[in-house]
Every structure is written in structure tokens, then in C-alpha cells.
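K.L.:
mind folding the following:
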Amino acid sequence: MKTHILFDFDGTLVDSAPAILACFSRVLQAHGLSACRAIDAGLIGPPLRQTLEMLSGRSDPELLDALSASFKDIYDTEACLETLAYAGCQATLERLHEQGFTLAIATNKRLLPTQKIITTLGWDGLFAEVFASDSYPGRYADKTGMIGALLHDGAIAPQAAIYVGDTEHDGLAAAANAVDFWPVAWGYGHFASQEQPLQSPQQLLERLVSA
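P.N.:
Model prediction:
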């Protein structure tokens, strides 16, 4: 029986792309840099520093520190507050919570903006745990380790959990922890034809009932 529903955040519960991509453009402009690749939704998901290195084409630690600081200043104080939830997500989260499921988040986003968005959307109290890329520095290096840490801390049996996400990387991280993965069709990733992504948040409820 599934008792714990673990969620990715960006591209799964919230459409964070517009605010994040605008920040990347502003950061590069502020530092006199040109993007080495298209600034599009394909950038959403990996940790910030990794994305800035890929986008700038630079690996100099001091420059990446400066780019990261600029991004955090712009995003954390202004842009993140404009993030919208996907249609139907709030009602689904509330129903899951009411029905006794334990909800948690495992995201490559940093903790501060994640918590700010949760509060702005009125979702405080819905999630038992929020694990972000920087929640426990040095404890895990990727989402596989993050999900493992979340399971450990919550004493959650893998077979009792589902991880809901929008990319193949989310699926690989779930599989590495023996957790069932339920992909969503509305995020930033793409799945093989044999996958059957959820077409709406409401379908998550329906599939849980029939699982």
C-alpha cells in the first residue's frame, strides 16, 4: 500500500521556468556574457551551479561563484514569488493530505526559494519534509542521494512510496532507491513512448485509488 507521495518541484508542481529563465538572462547580461546555448525550458532541473557552467561555457570557480550570487539575489528576492502552480495541483495536494497520505518534496532547487514559493502558494503544512539541493550540505550530491536520505530520515519503506516527477533523471533517481516512479506529462521532460505519464494532477488521485 502506498502511503508516501514524494514530489519533484519545478516542472511537476510549479511552472517555474518563466522566472528562472528570465533570471539567467539578467545574470549573463550583468556579467557581460553571452549564452552558449538556448535559454529555454531544457535548463530547468539540474542544480544551479551546473546549469550556470553549462550556460556560460565557463568553469572558473570565482566566476561561477559570482554568477551564482547574482542569480540568488535576483531570484530569491523577486522572481521566485511570481511562480505559479500548475492547474489542479493545489486541489490534488489538499485531497491527498486530507486522505492521510504523507507528502514530501525532493528537488534540485535550493531550499530558500522553494520554501518561499510554498508559502506564497499557501501550501505550508501540506508537506512533512522538503529536501532541496542545499538542505544538508555534503550529505548527498544528487537526487538519488536526496531521495535516499528522505527515505532514511522518514523511516519510509521504498515500496510504500511513489516519486512523482517530470524528467527521466527523476525516474532514474527513484529507481535507484527502489521507489515507484510516476511521470507527469505537463513538465519539462520527455519520456519514451512506452511510458504512461499522468495527464493531469487529478489522474494521480485516480491512479492511487486503483493501485
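
K.L.:
for the rest of this, base every contact and every neighbour count on C-alpha atoms.
P.N.:
OK.

K.L.:
isn't Leu13 right up against Tyr86?
P.N.:
Yes - counting by CA atoms under 8 Å, Tyr86 is a contact partner of Leu13 at 6.0 Å.

K.L.:
what about these two, which has more around it?
P.N.:
Taking neighbours as other CA atoms under 10 Å, Leu13 and Tyr86 compare with Leu13 leading, 25 against 17.

K.L.:
contacting residues around the more buried one?
P.N.:
Leu13 is in contact with Phe7, Ala85, Tyr86, Cys89, counting by CA atoms under 8 Å, 6 or more residues apart in numbering.

K.L.:
filter those down to the ones in helices?
P.N.:
Cys89 (DSSP state H).

K.L.:
neighbour-wise, which of the contacts of Leu13 leads?
P.N.:
Of the contacts of Leu13, with other CA under 10 Å as the count, Phe7 tops at 23 neighbours.

K.L.:
my read: that residue touches Ala161, true?
P.N.:
No - at 10.4 Å, Phe7 does not count as touching Ala161 under the criterion of CA under 8 Å.

K.L.:
got a markdown table for the contacts of Leu13, with distance to Met54 too?
P.N.:
Supplementary listing: the contacts of Leu13 in a markdown table, determined by distance: CA to CA, whole Å:
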| residue | distance to Met54 |
| --- | --- |
| Phe7 | 26 |
| Ala85 | 27 |
| Tyr86 | 27 |
| Cys89 | 31 |
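
K.L.:
to compare with the earlier structure, here is another sequence to fold:
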Amino acid sequence: MIADSEMPTRLRDRSVVLFDFDGTLADTGGAVMRTARAVLRARGIEPTDADLRKLLGPPLVSGFERAFGVTHDTALSLTQEYRELFDKTVTPSDFPPIDDVPFLLDRLTLAGRRMSIATSRKESGARSMVDQLGWTDRFECVMGLNEPVRLTKADSIRDALEYMGVDAADVVMVGDRLNDIEGAHACGVPCIGVYTGAAQPGEHDAADVSCGSMLEVARVLGVA
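P.N.:
Alright, predicted model coming up:
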């Protein structure tokens, strides 16, 4: 829990809030791990839950490379197989909103804050999932990976800022993994790290503020 006196008031004054998607807005962890397990087993790889959790957050290609020691070409083909299976089998019931996300989005909207999504998920898939959750009108844009133009979280954040026509000084990022923090900082944007996804204890030590829930995020942003 973060005491009021410890909350950086500068974040309350920022007019734009960027959100990560997976593990921050929507609970996609189960669907991601189930789909990845299926494509890995088809290749004769039996993954552990600990290995699969390493895929939650970073881009899938680099996640497969790091978690399973496969070549870049193999990681690319695994990612393609994963995306095809995910699109065929995953429904909105598999990625419900994280607790108190609807409340936070309502409060930010009432406060007149501008919102967008910057994700490491492939952009077309992220847009489809946002639409299925009924959130399309909530966000000015959804920026995700779009090879070869956009390959990293920093790329997604950079292009979201450009699309919205805002400077880093106007923006705060909310994310659940270290790559969200690193991507935001690479663009000069402060980041609120929230332990709603797969982050390990201490993972958000590099964040500007660390929160345990979306209610705490709402307090940090001055809307609760």
C-alpha cells in the first residue's frame, strides 16, 4: 500500500495515461500459457509453468528465445503458430478485465484524461481483443507490434505519443512487467508498475511508483 504522502503529485497532473494490455487491463495469462503450451508440445517441448510465465509481458519472439533456448527462426515460427491457435480458440471469457479496471477507466474518463494502449501484443490482435471487451471508444489508439515498423514496447509507446500529438511530459504509463517500465523510460515517460500480472516481487523497483492493485493506481492518478 502506498501512503498519500508518498504519491508523486506530478503523475496526477499528467493528462494522458498509456496502458499496457496483457496483465494490466486484461487477465490474459491463462490463455497465453495454454496456447503456448499447445504449440510447444506439438514441437516435442514439454514446458513448465515457470517457463511459460516468462512469455507473459515481452514480445513473444524474444520470449520463446529466452525461455526455451530456441533459434530466432524457430521462435518466429512458434510465434506464428501461437497466434493462429490463439485467434481460433480464445474468446473474451478467456481474457476478462483485471479487477477494478472498469472503475479506473470510468474515473479517468470522468476526469477528462486521455487514454491509449501501448502493448507488446501484435497490433491487429490487440485491437480485436479491445473491441471484444467493448473498450474501443475508451482509447484514442491501440499501438502494438507491427513488424517491421514496430518491434518493441518502446516502439509502441513512441508511436502512441506521436499519434496522440503529445510530449512525454504529458504522459504516464501503467504496466505490469519490467519491459513496460523500460520501454516507458526509453521514451522519457514515467511508469507506474502494478502487480496485477506475472511480475515477480521486486520487479517494479525500477518503476516511478509501484502499486499492488488498480485501486492503488487510481489513487496515484488522483481519481479515487
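
K.L.:
need the counterpart of Gln99 of structure 1 in structure 2.
P.N.:
Gln99 of structure 1 maps onto Ala111 in structure 2, with residues paired by TM-score structural alignment.

K.L.:
Leu178 of structure 2 maps to what in structure 1?
P.N.:
With TM-score structural alignment as the criterion, Leu178 of structure 2 matches Glu168.

K.L.:
residues contacting Val179 of structure 1?
P.N.:
Pro158, Gln159, Ala161, Ile162, Tyr163.

K.L.:
residue boundaries of the strands in structure 2?
P.N.:
16-19, 114-122, 142-145, 171-175, 191-194, 209-211 (DSSP state E).

K.L.:
helices or strands up against the shortest one?
P.N.:
Counting contacts by 3 or more CA pairs under 8 Å, 6 or more residues apart in numbering; DSSP states H and E, strand 209-211 of structure 2 is packed against strand 191-194.

K.L.:
how far away is the aligned residue in structure 1 for Arg127 of structure 2 from Leu208 of structure 1?
P.N.:
Under the alignment (TM-score structural alignment), Arg127 of structure 2 pairs with Gln115 in structure 1. Gln115 of structure 1 sits 27 Å away from Leu208 of structure 1, taking CA to CA, to the nearest Å as the criterion.

K.L.:
ok, now Glu94 of structure 1?
P.N.:
15 Å.

K.L.:
then Leu43 of structure 1?
P.N.:
Taken as CA to CA, the span from Leu43 of structure 1 to Leu208 of structure 1 is 31 Å.

K.L.:
same question for Ala175 of structure 1.
P.N.:
19 Å.

K.L.:
now Phe191 of structure 1
P.N.:
In terms of CA to CA, Phe191 of structure 1 sits 21 Å off from Leu208 of structure 1.

K.L.:
before we move on, what about Leu67 of structure 1?
P.N.:
42 Å.

K.L.:
and what of Ser70 of structure 1?
P.N.:
When Ser70 of structure 1 is compared with Leu208 of structure 1 (using CA to CA), they lie 42 Å apart.

K.L.:
which residue lies farthest from the center of structure 2?
P.N.:
Farthest-out residue of structure 2 from its mean C-alpha position, per CA atoms, centre = their mean: Gly44, at 29.4 Å.

K.L.:
what lines up with it in structure 1?
P.N.:
Per TM-score structural alignment, Gly44 of structure 2 is aligned with Gly32.

K.L.:
what do you get for Asp137 of structure 2?
P.N.:
In structure 1, the residue equivalent to Asp137 of structure 2 is Gly125, according to TM-score structural alignment.

K.L.:
looking at Leu67 and Leu208 of structure 1, which is more packed in?
P.N.:
Higher neighbour count among Leu67 of structure 1 and Leu208: Leu67, with 22 against 14, using other CA under 10 Å.

K.L.:
may I ask you to confirm that the more buried one is in contact with Arg26?
P.N.:
No - Leu67 of structure 1 lies out of contact with Arg26 (CA under 8 Å); the separation is 10.3 Å.

K.L.:
which outside residues touch the lengthiest helix in structure 1?
P.N.:
As assigned by DSSP H, the longest helix anywhere in structure 1 is helix 61-77. Contacts with helix 61-77 of structure 1, where a contact means CA under 8 Å, 6+ apart, come from 19-20, 23-24, 27-28, 31, 48-49, 52-53, 58, 112-113.

K.L.:
could I get the buried residue list for it?
P.N.:
Leu64, Leu67, Ser68, Ser70, Phe71, Lys72, Ile74, Tyr75, Asp76 (16 or more other CA atoms under 10 Å).
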